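Student: Could you work out the structure for the sequence below:
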Amino acid sequence: MTANDSRRIQSVETAFEILDYMQHNDGAGVTDIANALSVSKSTAHGHLSTLESLGYVVTVDGEYRVGLRFLEFGHNARSRYNLYEAAKAEADQLANITGERCQIMVAEGHRGVYIYQTAGERAVQTDSHIGSSVDLHCTAVGKSYLASLPEDDLEAYLEDVGLTENTEYTITDPEAFRAELADIREQGYALNREERIIGMRAVGAPIVTDQDEVLGAISVSVPTTRLEDRQSDGDLSEQVQRSARVIAIRTTYS
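Tutor: Alright, predicted model coming up:
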């Protein structure tokens, strides 16, 4: 057992596992939760009753769901990033122009977290949403972010996290991944070639200040067939890079 493991409180961990399960299943009953978490019904019910009394869980049509009180936490967490306010309008405009889904990501630990998403008229819904955390190495936002990090930080990521395979197209070889990042640095943008979700590709660019501080990244997600058509025009990568530059300027001088 590690020092971190010894400090973990089981009841708190169970409560958050319950919340996580409800979030991903759009609500659940006591039996579903007990079975999924391998706990007794009385344990599941006790946690749910406590969470409900505090306003973090509500009952809807006989099922427990995550309550709106969490919105306050989300707003508070997101407000720590000046990037959000500076990026929102530009992301909306980019989604409008392209007609596709646009997202803004920041890194927290070794994961990428979407702090904003917006959709154009042709956008395809995926499994991600505001607050979703994703692997950095298999997304356009994540790869563009990693490519902008100092060498020591990048090596720490590769050593601590590794390159988990999400699809058959995920780059899992460290040397091949380093070569990919070198290309991204040279061209100024990253491509996600179905590396996280089959059928979806993306173009991403880092949001970097004049002092070379990488704040996050922006990307546009497109179904594979539409991105192949767009790449022949070479317009999407230029649009994404332009938006990244605008957001960096707004963040710096707002």
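Student: hey, let's count contacts and neighbours off CA atoms from now on
Tutor: Will do.
Student: From the contact counts, what lies against the helix or strand where residue 156 lies?
Tutor: Element membership of residue 156, judged by DSSP states H and E, is helix 151-160. Here helix 151-160 touches no other helix or strand, going by 3 or more C-alpha pairs under 8 Å, 6 or more residues apart in numbering; DSSP states H and E.
Student: Second chain to compare with the first, below:
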Amino acid sequence: MPKTPTTTDNIKSVETAFAIMELLAESQQTGVTDIATELELAKSTVHNHLTTLKNLDYVVREGEKYRLSWRFLKLGEEIRDNHPKYRLFQRHTENLASHFEERAQFIVEENGKGVYLFRETGTHAVRTDSGVGKRIFLHSTAAGKAILAHLPESRVHDIIETWGLPPVTSYTITDREELLTELETIKEQGYAFNREENLERLNAVGVPVRDPDGGVIGAMSVSGPSHRLKGQYFEQEIPDFLLGLANEIELNLAYPR
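Tutor: All right, here's what the predicted structure looks like:
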């Protein structure tokens, strides 16, 4: 279950409500007893929260089970689609997936983690669980490292302090100095590699997209099986294509029609 840093400023009842919603998102449908057991809460507490969430149309009751409502889909789409600059990336993500016939994605940083805003799959793409809206650790993905490399150093340290550098796979960078050294290389060359660091036998290349003021908007990446994404194709052809695409997007953002 996703963990959230807690502080003395947090309101306990709000934490509980969101813990319940996140558990429902993971399990898709479950009952009061199972939620109470998993979260170590009284069944009456869980029932009261579920009743409130149901009355607000955020939870649906089906028999003795509960699930999240489609209202979350509406909220997420409104947040994403109300930012015109993000709509531009949907088309480019689709084109990337089609061009390489692999999986392509666009992510942004939010509260120190990466969030998938768009994900498209090409003809030969490997389908994994990284769906739209999913949150990921930045240090274990190509797109995430591309973002980290272009954030202020103080922000990078804050993110590491908050979330740490957990090993997602045996190849994930978990040493702060090693990561910082790699981020310097990424900043110089303009692109990042993920060599089985987020999912074994899956490689990826990511590039940041900058706004006209130099800030990082997000990052695009292409990922595929390590037996296909290797050699010059992986280390030069894909990065060159992504760099060209990022440059095109940045020019469109700087000089809109």
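Student: secondary structure class for the corresponding residue of the second structure for residue 192 of the first structure?
Tutor: Superposed on the second structure with TM-score structural alignment, residue 192 of the first structure falls opposite residue 194. When classified by DSSP: H, G, I helix; E, B strand; the rest coil, residue 194 of the second structure comes out as strand.
Student: Grab the nearest non-local neighbour of residue 101 of the second structure.
Tutor: residue 122 (3.9 Å; C-alpha to C-alpha, 6 or more residues apart in numbering).
Student: circling back to that earlier point, which residues are contacting whatever helix or strand comes next after the helix holding residue 156 of the first structure?
Tutor: Tracing the chain past helix 151-160 of the first structure, the next element assigned as helix or strand by DSSP H and E is helix 174-187. If you take C-alpha atoms under 8 Å, 6 or more residues apart in numbering as the criterion, helix 174-187 of the first structure is touched by 143-144, 146-148, 158, 163, 171, 190.
Student: now helix 174-187 of the first structure: how far from the chain's centre is it?
Tutor: 21 Å (C-alpha atoms, centre = their mean, to the nearest Å).
Student: Give me the angle between it and helix 151-160.
Tutor: Orientation check (axes from the mean of the first three to the mean of the last three C-alpha atoms, to 10 degrees): helix 174-187 of the first structure against helix 151-160 gives 150 degrees.
Student: ok so, going back, CSV for the contacts of helix 174-187 of the first structure, including neighbour count and distance to residue 253 of the first structure?
Tutor: Below are these laid out as CSV (neighbours: other C-alpha atoms under 10 Å; distance: C-alpha to C-alpha, whole Å):
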residue, neighbour count, distance to residue 253 of the first structure
143, 25, 26
144, 30, 23
146, 26, 24
147, 25, 24
148, 25, 21
158, 15, 33
163, 19, 36
171, 20, 37
190, 27, 26
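Student: JSON lines for those, including distance to residue 36 of the first structure?
Tutor: Output for these, formatted as JSON lines (distance: C-alpha to C-alpha, whole Å):
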{"residue": "143", "distance to residue 36 of the first structure": "34"}
{"residue": "144", "distance to residue 36 of the first structure": "36"}
{"residue": "146", "distance to residue 36 of the first structure": "35"}
{"residue": "147", "distance to residue 36 of the first structure": "38"}
{"residue": "148", "distance to residue 36 of the first structure": "40"}
{"residue": "158", "distance to residue 36 of the first structure": "32"}
{"residue": "163", "distance to residue 36 of the first structure": "28"}
{"residue": "171", "distance to residue 36 of the first structure": "32"}
{"residue": "190", "distance to residue 36 of the first structure": "38"}
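Student: Which of those residues sits closest to residue 33 of the first structure?
Tutor: Nearest to residue 33 of the first structure out of those is residue 163 (C-alpha to C-alpha; 31.3 Å).
Student: Residues in contact with stretch 192-207 of the first structure: which ones?
Tutor: Outside stretch 192-207 of the first structure, the residues that reach it (C-alpha under 8 Å, 6+ apart) are 138-141, 143-145, 148, 166-171, 188-191, 214-224, 227, 236-237, 240-241, 244-245, 247-248.
Student: Among those residues, name the ones in helices.
Tutor: 140-141, 143-145, 224, 227, 236-237, 240-241, 244-245, 247-248 (DSSP state H).
Student: list the buried ones in stretch 209-220 of the second structure?
Tutor: Neighbour counts over stretch 209-220 of the second structure (16 or more other C-alpha atoms under 10 Å) mark 209-211, 216-220 as buried.
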